[in-house]
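Asks: Okay, here's the prediction I keep looking at, along with the sequence it came from:
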Amino acid sequence: MNYRFQNLLGAPYRGGNAIITGNTRLISSVGNRISVTNLVKSETITLPCQFSSNISRIAVSPDGNFILAVDENNRSQFINLHRRIVLHRITFKGKVSALEFSPNGHFIAVAIGKLIQIWRSPGFKKEFFPFELVRTCADFDDRVTCLKWSPDSGYLLAGSRDLTARMFCLKKLDEKKNNKPFLFLGHRDVIVGVFFGLDNKTGKILRVYSVSRDGALFNWGPNFDGDMLDPPSPGTPERMDEEGGVAAKDDNAIEKEKKRKEFDGKDFEDEGSEILLHKIKWELLKKDYFMQAPAKVVACDYHQGLNLVVVGFSSGVFGLYQMPDFVCIHLLSISREKITTASFNDLGNWLTFGCAKLGQLLVWEWKSESYILKQQGHYFDVNCLAYSPDSQLLATGADDNKIKVWNVSSGFCFVTFPEHTNAVTALHFMANNQSLLSASLDGTVRAWDLFRYRNFRTFTTPSSRQFVSLTADQSGEIICAGTLDSFEIFVWSMKTQRLLDVLSGHEGPVHGLMFSPTNAILTSSSWDKTVRLWDVFEGKGSVETFQHVHDVLTVVYRPDGKQLACSTLDGQINFWDPFEGSLMYTIEGRRDISGGRLMTDRRSAANSTSGKYFTTLCYSADGSYILAGGNSKFICMYDVAEQILLRRFQITHNLSLDGVLDILNSKKMTEAGPLDLIDDINSDEEEGIDKQTRGKLGLDLPGSTSNRGRPVIRTKCLRIAPTGRNFAAATTEGVLIYSVDESFIFDPTDLDVDVTPEAVDAALNEDQPSRALILSLRLNEDSLVKKCILAVNPADISAVASSIPFRYLQRLIEALTELLEGSPFLEFILRWCQEICKVHGHSIQQNSKNLLPTLKSLQKAITSSHQDLADMCSSNEYTLRYLCASSVKI
């Protein structure tokens, strides 16, 4: 019941900027959520806060504590990054094209249309009016495209679509004087980036760089010729000495150089002697061109410490240049699609690139020319999921013909299999945890080796078929797959790769297929309104048929094999006894799954009949409840014994997806249809992001004009981890991981005035480890339980384990599991596990149903520790041999 959102996997990067903060964390947008990737530990998390639509811009405070993000509906959230909570919210009155924190963290510059607004940055305090607008700059004639603060937070550079860049002085925000910006003219296309160039020795601002979309980089410098308030002049040329032919400077040039030296030596902190940069005449020193026509510059960044400029082009090429000499260091292509973001980290050794068309994020170290991160989500909808038996891995298959295998704890994809030529429709992990099966619409069933990362078996049929369901028996010897077109079930041998049998009898697509966990009976469900049981090993064919009134969409067994559940087209979940062949009970779920209205629907969500059924089911690890999902924004959790709805999970609040709103806004309805579905002819093709046409199995096919590529929210697959600690949902947004909340929970009925943390410490001081451990288990405070476990003498583990009552055994095993995942005392914790199994083995066997999720979590932790230790020993094999040989000689 206590599942909460934990992570988002497999979702593509859809646009916006990406930022590296603290040189270790990559912050990027994934739809309407924010993803944070630790580049050192190779871990990624997704913040639980959601936006009303896809995120367009992100800014991070200089200290890395806060994130300010804005979505496409101009709604912004101010987020505490470490606590992962939203502190403040604000809605801007226009489209936000750029935003950036000042280097001192006191202000935030926001570009809204033609305006630049300077807001005072809020902090940790809860305030009624956290955002304070201190200044508005309205000097541009077209939309502002980029912003850049000076290192001292006193000046702001801004570029616009009116082909100009301006420098604003913000040293005295409350004063009206000296606020007229300096104007940089000369570009012939939209300004993409503006930057301050610094002197590495003095840290003074000596240059201004501006980059336009046509591939021009202008280098501006201060001009001290004449009055400083006059407009810029081209300067005075040098005269050649007639005798020696050496360039000599006239009096004006000497005076100009003197003023420049005075400018370099001024103390900016002294207000009386300060030279205002926007009052200096800036002249164009140099023009440089990237020479990548017809490609356009769409992203750029500048590193002040290294004087490096990185630019990304619409052709997928990026360039790295040393300034101010404009020396090309790298010019490489990372894709054939437009690069939508390019940025440096703080040290300047890593480059971050994003490609929204491919859903790809890259972090590249330019000195060693190696990848730090290369992650790409599924471009189309995820169709199927499969947990490994130890719950450490999660495999996903999608409409982009790819299979990805993810590490659940880190959230990283470590292998991608692209061999399928059509959509992947079903996945199944083998019991040995070393191989994976996949079925596809390309007519093949493939087996993958997760050690060597290769396809070692390919199962085919005499004539081409489209497979939509897949399963294997407990031994892994028999492989079965159901078809979409011929309504047959094909049976192969894993060892010989031969086709053993073809099971015929269904009169519709076989969308559900599963072996019984306790015997060799194969169960299949079909759109022909039947569920059939097959005896595959004896060759008897169909042995029993369960008739239904409507089409059967999927079937699933309870983990103990004593019950099977199937969903039908009328929105019901039917529970059958597979041994008696009788219907046990039925859950009516039409009202529970209903919700959300498509843009093209002419009826409200309450009156519509479409989508009110479950397409995927999944039992919990102990079989007490069942999860159900379908073409809706909800995932329903039911109690099987009581047939009641326990909880509904709303998978997203993203209004960029179709089917999220229950009631449509009549203001957006026109004679031509909904306003959101009408193409904007005047939109800028260079800056726009192409809409994805979703899925080969969905309703919105490529080329379909029903919703013009607007993704429809749906849940295609649900799977609960064998440990029962988390479950995964394959949705339009990606793969959502929900985990059990591990917050501090205690039972008030098990407490009295003597059960306190002080009593636990007193028992430990009196050398009573058994009493201290029981008291901590009664308090159920995680830190105290772990403290008492570690305080036990290794020789006393057996005696302490035997004194623990059985009702606290589950909590004790959970604490040992957490210690095993993070404690260095491996042998000590394993000895605890061994003694518990010896002392309470009979009780555990009798209550295996209730303890099964906890025991599988312990198994997962032990397997992970064993694998890490094996990898460490393997990588240090020769060092260990040398040390052993040296010790023998000594």
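Replies: Thanks, I have it.
Asks: CA only for contacts and neighbour counts going forward, please
Replies: Will do.
Asks: Scan the protein for its longest helix.
Replies: helix 848-875 (DSSP state H).
Asks: can you pull the buried residues of it?
Replies: 851-862, 864-865 (16 or more other CA atoms under 10 Å).
Asks: which helices and strands does that helix pack with?
Replies: helix 809-822 (3 or more CA pairs under 8 Å, 6 or more residues apart in numbering; DSSP states H and E).
Asks: quick one: contacts of the helix it packs on?
Replies: 777, 780, 782, 785-786, 826, 829, 832-833, 851, 854-855, 857-858, 861-862, 865 (CA atoms under 8 Å, 6 or more residues apart in numbering).
Asks: let's see 7 Å
Replies: Lys786, Leu826, Ile829, Leu851, Thr854, Ser857, Leu858, Ala861 (CA atoms under 7 Å, 6 or more residues apart in numbering).
Asks: take the one below as the second:
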Amino acid sequence: MNFRFQNLLGAPYRGGNALVVNNTELISPVGNRVSVTDLIKSRNSTLPVQSSSNICRIAASHDGVFLLTVDENRRCLFINLRRRVVLHRISFKNSVNAVKFSPDGVYIAVATGKLIQIWRSPGFRKEYFPFELVRTFADFDDKVTALDWSPDSNYLLAGSKDLTARLFCMKNLKSTNKPFLFLGHRDTIVGVFFGVDKKANRVCKVYTITRDCYMFSWGFKGNEDESDEMEEDASEPPSPGTPDRDGEGNLEGDDSGNVKKRKDYEGKDGDLDEEGGYFQGGKWELLRKDNFVQASAKLTACDYHRELDMVVVGFSNGVFRLYQMPDFVCIHLLSISREKITTAVFNELGNWLIFGCAKLGQLLVWEWRSESYILKQQGHYFDVNSLAYSPDSQLLATGADDNKVKVWTVSSGFCFVTFSEHTNAVTALHFMANNHCLLSASLDGTVRAWDLFRYRNFRTFTTPSSRQFVSLAADQSGEVICAGTLDSFEIFVWSMKTAHLLDILSGHEGPVHGLMFSPTNAVLASSSWDKTVRLWDVFEGKGAVETFPHTHDVLTVAYRPDGRQLASSTLDGQIHFWDPIDGLLMYTIEGRRDIAGGRLMTDRRSAANSSSGKFFTTLCYSADGAYILAGGSSKYICMYDVADQVLLRRFQITHNLSLDGVLDFLNSKKMTEAGPLDLIDDDNSDMEDGVDKQTRGRLGFDLPGSMPNRGRPIVRTKCLRIAPTGRSFAAATTEGVLVYSIDDNFIFDPTDLDIYVTPEAVDAALDEDQPSRALLLSLRLNEDNLIKKCIFAVSPVDIAAVAPSIPHRYLQRIIEALADLLENCQHMEFILRWCQELCKAHGNSIQQNSRNLLPALKSLQKAITRIHQDLADTCSSNEYTLRYLCSSNSKK
């Protein structure tokens, strides 16, 4: 039962800004979670931390230790990235549009509404008030949209929706000096950046980029340089940028409204005084104004790399451009999608460009010098409907409403192939026993077979007239394929080899939403909304051989792995367990109260008083059949003990308040006659950006009671699958595919423990050169590290003698330890020899107790298969080197 959240698949990016820490770790928000991608090792992981709603802004400290996340509810989390824990929390009063750490890590600048707040960055210590507000700048007339720090953390540059950019001095935060103004913009400022003069090796440039595709370059000139220039040309027109101020920050203006500069300067160029800093004794002027030339498109994302002096910009039409400054030379122009680019950033070295498209769920890492992709991931556009684990548990296939089938590597969290031949929603998936063939059923009336070697659709199963398929099953031999329909209430049977239609099973009077073959024979079980579960003998062609009646619509059906029990879920929230051999009802679990929880935003009552029905739409047995997982129209996944019919654990799949059905209690102050206040949108920012708010797709076969809620996604679990190894399970939810796994390192579950079974006794046995006794003691303690230590203490010559002395009841534990060692250890031959001797010595016991040992054996098979594939790939890529070495050795 010790399942813990491990990763989130199917949604690499959902919006907000992405960033890169330590030059190779890509951090991106995914809903209310944070995803971390190692671009060198090609591994993706998700932090176990959840925000209260969708994350809109993130920022990381310069050393990559701390991460700051701000969600749509203005709640901020201060996270230790290395430990993956939340250190501090704070809430802001207004929406946050930008946040950034200072380069020295002392301050955090937060653009909250029209204000800029400077907070002292907290550390590792637990404090009552970890965040200290140092200064608030309230100089803007509209929302602050962009921030940037100078490299020495002495200046802060900010851009706003009021068409101005301002320069603030951080030298003396108690000073009342007014900021410098940069004027002349005609649209919202998207990005502001400090530039470096390479000749003078100091910051003396400012770049401001606006939404109407213009870039302003500003230069700073000291007192002496400006005096010489004024003597040469006294009639030069005034700069559109606001000039310098005196010590009190006052301005002088002429009758025409232009601001002119006073003659009395205090401080010289480069001098850092306490009041104004080294930008006090000079003036800013507009050097040039450049247009990015993107007709009918808006600039939506930008970033500047200070060392390379390069600018990358992304537009609302999916195009991005890369420019070399200060000459504004376009190096690259590429279209990556047709949707708005929502984030564009450089990595620390500047050799990689990171782009994100929120509407498509797309995340790209592009190396601009070689013009090649480092990473290219795209999630499902709509909700995931179905899941399927490969027999070795290494792959996970997902099908969704966006007509696509994706196959993911579970260990890395990456999608390596996408099949898009379906023309309607994918509703069911099934992996064949050979691990290299995947089946998918769709509402477009086809069942397709995919080759995972050549990545192609090698077979398509169709019907004489168009049908909509919502369920799929294949027998153990892989010779027969069955699919249930939504519209005609029939089950179609095809031959896998010839793709010919063999039979049509009729008898159901409602949509056939559940199909599954018995693991031990060729009996097919089907569930339908006509309140029945039917058993079919497909090969004999006798039709339905057994019918199990229910009092409510049957939503899904599942066989226990030994084939001696059948579980079905009904619309009234109950799970019925049947004996498929005798045709008798064994027992029933009342699960309505277990799955209940969460209210819709439009409900005028709390979740406890809600009249909307809760039910399970997906069931899945564990690998040994001891427990069953159930999920449905709720924020909970329930785990039941099958033998005792008791609830073992409830998993809450999300705490994201941006989804509907998460809140339990009703706040009457937020309810009005027109509906809840949260659904009344008084901000037209989305329409200003030219992007409509994205709503979820909704299929025609949604269950009763699943009413739409004005585009707000409703939390639910559409599919559950347990890995054949039994060490993890995946849930297709509204947020994506959640993967939970078991971590045995933290479990202490001893067997036959007494006062003489201690870690000291294990060490003493090893010192006395008794590896067999030490291994038995460690197995009785059931501590992972001790078991592995004792395994390595046995010499390769003695493995054949030690393996038969292991009692049968410890076989599962030692097989699990060997499987874990194969995954993470370099001594492959030593571990494989252990596996071989165990199979020789305990072959009969393993065969007799195969049901209980199945999860451990599947884990071992998965590890051996992965090693075999890695060795095969390494040998094939070094074939000629190996031939040369072999030939040279034979000659010697």
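Replies: Noted; the coordinates are in hand. Being a predicted model, the structure only gives us computed values, none of them experimental.
Asks: export the contacts of helix 809-822 of the first structure to a markdown table and tack on distance to Val30 of the first structure?
Replies: Formatted as a markdown table, the contacts of helix 809-822 of the first structure follow (distance: CA to CA, whole Å):
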| residue | distance to Val30 of the first structure |
| --- | --- |
| Lys786 | 37 |
| Leu826 | 38 |
| Ile829 | 39 |
| Leu851 | 37 |
| Thr854 | 32 |
| Ser857 | 29 |
| Leu858 | 32 |
| Ala861 | 30 |
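Asks: Closest one of the residues you listed to Gly193 of the first structure?
Replies: Ala861 (48.9 Å; CA to CA).
Asks: What is the corresponding segment of the second structure for stretch 357-366 of the first structure?
Replies: Mapped onto the second structure using TM-score structural alignment, stretch 357-366 of the first structure spans residues 359-368.
Asks: so Gly221 of the first structure makes contact with Glu283?
Replies: Yes. In this structure, Gly221 of the first structure is within contact of Glu283 by CA atoms under 7 Å, at 5.5 Å.
Asks: more neighbours, these two?
Replies: When Gly221 of the first structure and Glu283 are compared on other CA atoms under 10 Å, the one with more neighbours turns out to be Glu283, at 21 against 18.
Asks: Distance of that one relative to Leu819 of the first structure?
Replies: Between Glu283 of the first structure and Leu819 of the first structure the computed distance is 65 Å (CA to CA, to the nearest Å).
Asks: hmm, back to that, in the second structure, what range does the longest helix of the first structure match?
Replies: The aligned range for helix 848-875 of the first structure is 850-877, by TM-score structural alignment.
Asks: again with stretch 518-538 of the first structure
Replies: The aligned range for stretch 518-538 of the first structure is 520-540, by TM-score structural alignment.
Asks: Could you give the separation of the matching stretch from the chain centroid?
Replies: Centroid separation for stretch 520-540 of the second structure versus its chain: 37 Å, with CA atoms, centre = their mean, to the nearest Å.
Asks: before we move on, what about stretch 703-712 of the second structure?
Replies: For stretch 703-712 of the second structure - counting by CA atoms, centre = their mean - the centre lies 25 Å from the chain centre.
Asks: What of stretch 327-343 of the second structure?
Replies: 25 Å.
Asks: got it, and stretch 292-300 of the second structure?
Replies: 30 Å.
Asks: about what we covered before: and the longest helix of the first structure against the second structure, how far off on average?
Replies: Aligned to the second structure and superposed, helix 848-875 of the first structure gives a mean residue distance of 1.2 Å (mean CA distance after the TM-score superposition for the first structure).
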